[in-house]
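Trainee: Got a sequence here, can you build the structure:
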Amino acid sequence: MTDSNSAVSQRLDEVLDKFDVPAPTLVEMKDDFLREMRAGWEAGEGLGAPSDVSSIKMLNTHIDVLPRGYEKGVYYALDLGGTYLRVLRVVLGHGEKPEVAEHRKPIPKGVMSSTSDDLFDFIAVTAKEMTDKFEDEGVIPAGFTFSFPMSQETITRGTLVEWTKGFSTAGVVGEDPAALLTKAMEKRGVPIYVAALCNDTVGTLMTCAYQFEGCGTCKIGMIIGTGTNAAYSDPTLGNLVVNTEWGGYNFRKVQKVLNEYDRAVDEASPNPGKQLYEKTISGMYLGELTRLACLDVLKDYSPGKQLPDFLTEGPLDSKFVCAALEEDGFECDDEVVRIVFRTIGDAVVERSANLCAAGLAAVAEKCGIGRENKRHMREVCVDHGMPRCLTIGVDGSLYLKGYHYPERLAMAFSKIVGDVMASLIHTVHSSDGSGVGAALMAAAVSQ
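Mentor: Here you go, the predicted structure:
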């Protein structure tokens, strides 16, 4: 930047500091995260901890077996959890790559804020469009990926705890989404029954386990896209899969991580004071964090000058930020604005990966990875069936398109647990976990 813009440069440095999380703070956050996880399970016993005890719900999924690769047949998956509804027809055959057909529809904003009848009728109608196309015989088992906080009584029955991701549909909180869907499908004559109810993160874990069947290293599934969550197979609980619902983590002991832009985004959201972790790391919010921080830096820049519309007309989509970070992905005539936007966008994505890695490191420690005593870690691995290396299946747009997000996670792991322990943690893309994973779960419980 030129000397005439020194004030902007100085303010930029100040704002960048607000998104910088030093390694000791990440370690502190990891430890706090782990305490919240333990408190969440102990207090809620798998049904969801009271918010005054833990901000991480730690929900029992009633699943203790991961796919083994021998599942076969035709299964459906219904995936509700973001801006689209997906209906998938999945053909499995003895460990072969699943054959997948997909029908996708954007979820109308009106449906997201309407009634339960409107929402589940929309799902049933979309599912029928798919079943009418293929005309499979009989009633087909399906996995229903419902990617919102649920307390689960059985593998086919749960209760919505609260809406997230911009949904506010009336008449669903406190109800069983599988029962509501079954009612709607029966009304529409859809030849599908719900064989398994899960969320996208559990589905991602299922797909990863299927992809890596036989080696048993995939113990964690994570989503980092529109929203975020993690599920893991806990060896101390008989390999029970626990749905953490970690997006609710509230930085109880590490409030210093949050800045004024985080608070502004939180206050403008449909659920102020909730899902703070999600609001700092997930794709739904990173664009707006970037925009607000840029406006702060540029507030005194050439007062008579018009800033680009993408800065003045929010909220800003995170996809725009990630595209802008690519070499030729961003056009802006004003060099100062371009530099500020790309620099802050990079800092916001970097912080997202750092905070995400802190949460993952805590979950990994629950799986036996990351202990300071390496000899103890090896003994735990042998005695309790914990993996010597840990594979984390990841799905979500931010992981795939977030400008080197996997590499950022790997570097963050090293800062948090050290190079040796970080070398034991591997993230892989778990392809279409929220869709194929649900079908795999339906297959596992139907055979």
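
Trainee: Please count neighbours and contacts with C-alpha atoms only from this point.
Mentor: Fine.

Trainee: Let me see the ranges of the strands in this protein.
Mentor: For the chain, the strands defined by DSSP state E cover 59-60, 72-80, 84-93, 99-106, 140-146, 150-154, 157-160, 192-198, 218-224, 228-234, 240-243, 390-395, 425-429.

Trainee: For the second one, buried residues please.
Mentor: Of the residues in strand 72-80, those with enough neighbours to count as buried (16 or more other CA atoms under 10 Å) are 72, 74, 75, 76, 77, 78, 79, 80.

Trainee: got the contact list for the spatially most central residue of the chain?
Mentor: The chain has residue 228 as the residue nearest its centroid, 2.3 Å off, counting by CA atoms, centre = their mean. The contact partners of residue 228, by CA atoms under 8 Å, 6 or more residues apart in numbering, come to 222, 246, 247, 278, 281, 282.

Trainee: and for comparison, fold this next one:
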Amino acid sequence: MAATNKIDGLVDGTNEKQKGPDLPTELRDELEKLEQQFYVDRKKLKQISERFQQELEEGLQDHGKNIAMYVTWVLGFPTGKEKGDFLTLDLGGTNLRVCWINLRGNEHEIGIKQQSYKMPDSIKTGDASSLWSFIASSLQTFISDHSLNGAFSNPLNLGFTFSYPAIQDYIDQGILQTWTKGFDIKGVEGEDVASQLRSAISDLNLPVSLVAVVNDTTGAMIASSYHDPKTIIGAIFGTGCNAAYMDKISNIPKINSSDEIKKLDPETPMAINCEYGAFDNARNVLPLTKYDEQIDATSPRPGEQAFEKTSAGLYLGEIFRLIILDLHSRNIIFKDQDISKLQSPYTIDTSLLSNIEDDDTPDLSDSGNEFKATFNITMTQPELQFTRALAKLIAVRGARLCATGIAAICRHQKISSGHVAADGSVANKHPKFKKRWGRALGEILDWSEADREENDESGEGDESQKGPIVLTSAEDGSGVGAAVIAAMTLERWGKGQKAGIKGSGRE
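Mentor: The predicted structure follows:
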């Protein structure tokens, strides 16, 4: 018998059940049970998005809420005319990336020189001194290698991409709230990372002035809008998930008492870094399965980042692995085979799920060969068909959930059209993410079929999404975005508009 499968219908852009893969009864029954757990219908999407909007607005009202809604002191979108030469730093999970970026204003051409410096693992769990010394010495090497000392403005202006939860009372300051991404460096949480970096730069007597601290999501939005004025939101759909957008300061009650805010017109736009991976930590509306609960229970911070753990790239492969282990323990799949290579957590990368779905070889031979080479597992044809359906099931749920946060922002802002500039491996590398995401967004926002056909700008043929709001590939937020934000900050400073700029060393 053939399994009936909602997921194939969704991929084809309908909500109708269609014939799924031919499977033995045992596998067919398991797939149908999993569909019941993982399929998120339109009604549930709307419920999640409505709660999402409530939590976003709670984060604007008060500090310390579930979704932090950090103010960034990036005041408005760029004009596209910003010019200048800038150093940028991006502190990632594995490497430190240093760039020298030349913004050319109206030409919209950007010159970039860049270098990555591998961060020793010892630094990630070391102390603040080791971290900042490594960053400052990497800057010193870059400046020397590219002959920047004395050849350009003195000092060299720096934009620092620091993509960890941080409170910013000024654009050139950032108080780290908590480390993420496997970092646990002593002496940084609760401290101003800008001040610590400046001290390390001063110790080496480098000709560098830190202008702005930037989150990568905000950077993606600003870098994309520098070229594309239709940009409305910046998003990250990769290892984690997050979004940034512009809101009027009059819509951010929690900062109304700030002396810096009182210097500004209430209609001034402010970029908000949502940090919404923590949505629904109370677990009121998310459709959690026992596999999601397992991931949370064994994570470094149980009870936190609930939304991220159901939808972000770091976790999709792990959900797949846990299901396979469960089925094998019940002698349903990979019978009489050694699956010891699947026992280690996070052994399966989300890219494997993409490869399985994108496999167009006869009898899914590429998928079979990859499983054999990676895990020493020989798969039967029904097992190949089942794992493909499972990969699709998990990816579809992830894409549909990712649409709920963007829909919540659009409803809050009454946005009806524009471009969501997305960065991250899931958004840019999964072959069907954009179409699935777009379909779900239309369901939540009640687009008509005419609305969905209105716009098709992604240029990806049959896999493209259609609608008044489309997902575009973000520009380089950690490099170009940081440079553009630094340019905008210097321009405000030069005009005497110093609200939200501490200006250390510039008076």
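
Trainee: After alignment, which residue of the first structure pairs with residue 297 of the second structure?
Mentor: In the first structure, the residue paired with residue 297 of the second structure is residue 267, using TM-score structural alignment.

Trainee: need the contact list for its match.
Mentor: So residue 267 of the first structure contacts residue 273 (CA under 8 Å, 6+ apart).

Trainee: ditto for residue 332 of the second structure
Mentor: Here residue 332 of the second structure is in contact with 26, 27 (CA under 8 Å, 6+ apart).

Trainee: what's the counterpart of residue 396 of the first structure in the second structure?
Mentor: By TM-score structural alignment, residue 396 of the first structure lines up with residue 424.

Trainee: I'd like the distance between residue 15 of the first structure and residue 290 of the first structure.
Mentor: Plainly put, residue 15 of the first structure is 11 Å away from residue 290 of the first structure if you go by CA to CA, to the nearest Å.

Trainee: the more surrounded of the two?
Mentor: residue 290 (27 against 19; other CA atoms under 10 Å).

Trainee: I'd guessed residue 86 of the second structure sits against residue 101; true?
Mentor: Yes - counting by CA atoms under 8 Å, residue 86 of the second structure does reach residue 101; the two are 5.2 Å apart.

Trainee: Give me the common contacts of these two.
Mentor: residue 483.

Trainee: Output the buried residues of strand 72-80 of the first structure as CSV; include the columns distance to residue 273 of the first structure.
Mentor: CSV is the format used below for these (distance: CA to CA, whole Å):
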residue, distance to residue 273 of the first structure
72, 45
74, 43
75, 39
76, 37
77, 33
78, 30
79, 27
80, 24
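
Trainee: ok, those vs residue 33 of the first structure, which is closest?
Mentor: residue 80 (27.4 Å; CA to CA).

Trainee: Make sure the closest one is actually in contact with residue 127.
Mentor: No - contact between residue 80 of the first structure and residue 127 fails when scored by CA under 8 Å: they sit 11.8 Å apart.

Trainee: if I look at the aligned residue in the first structure for residue 70 of the second structure, how far off is residue 432 of the first structure?
Mentor: For residue 70 of the second structure, the aligned position in the first structure is residue 59, judged by TM-score structural alignment. To residue 432 of the first structure, residue 59 of the first structure is 23 Å away according to CA to CA.
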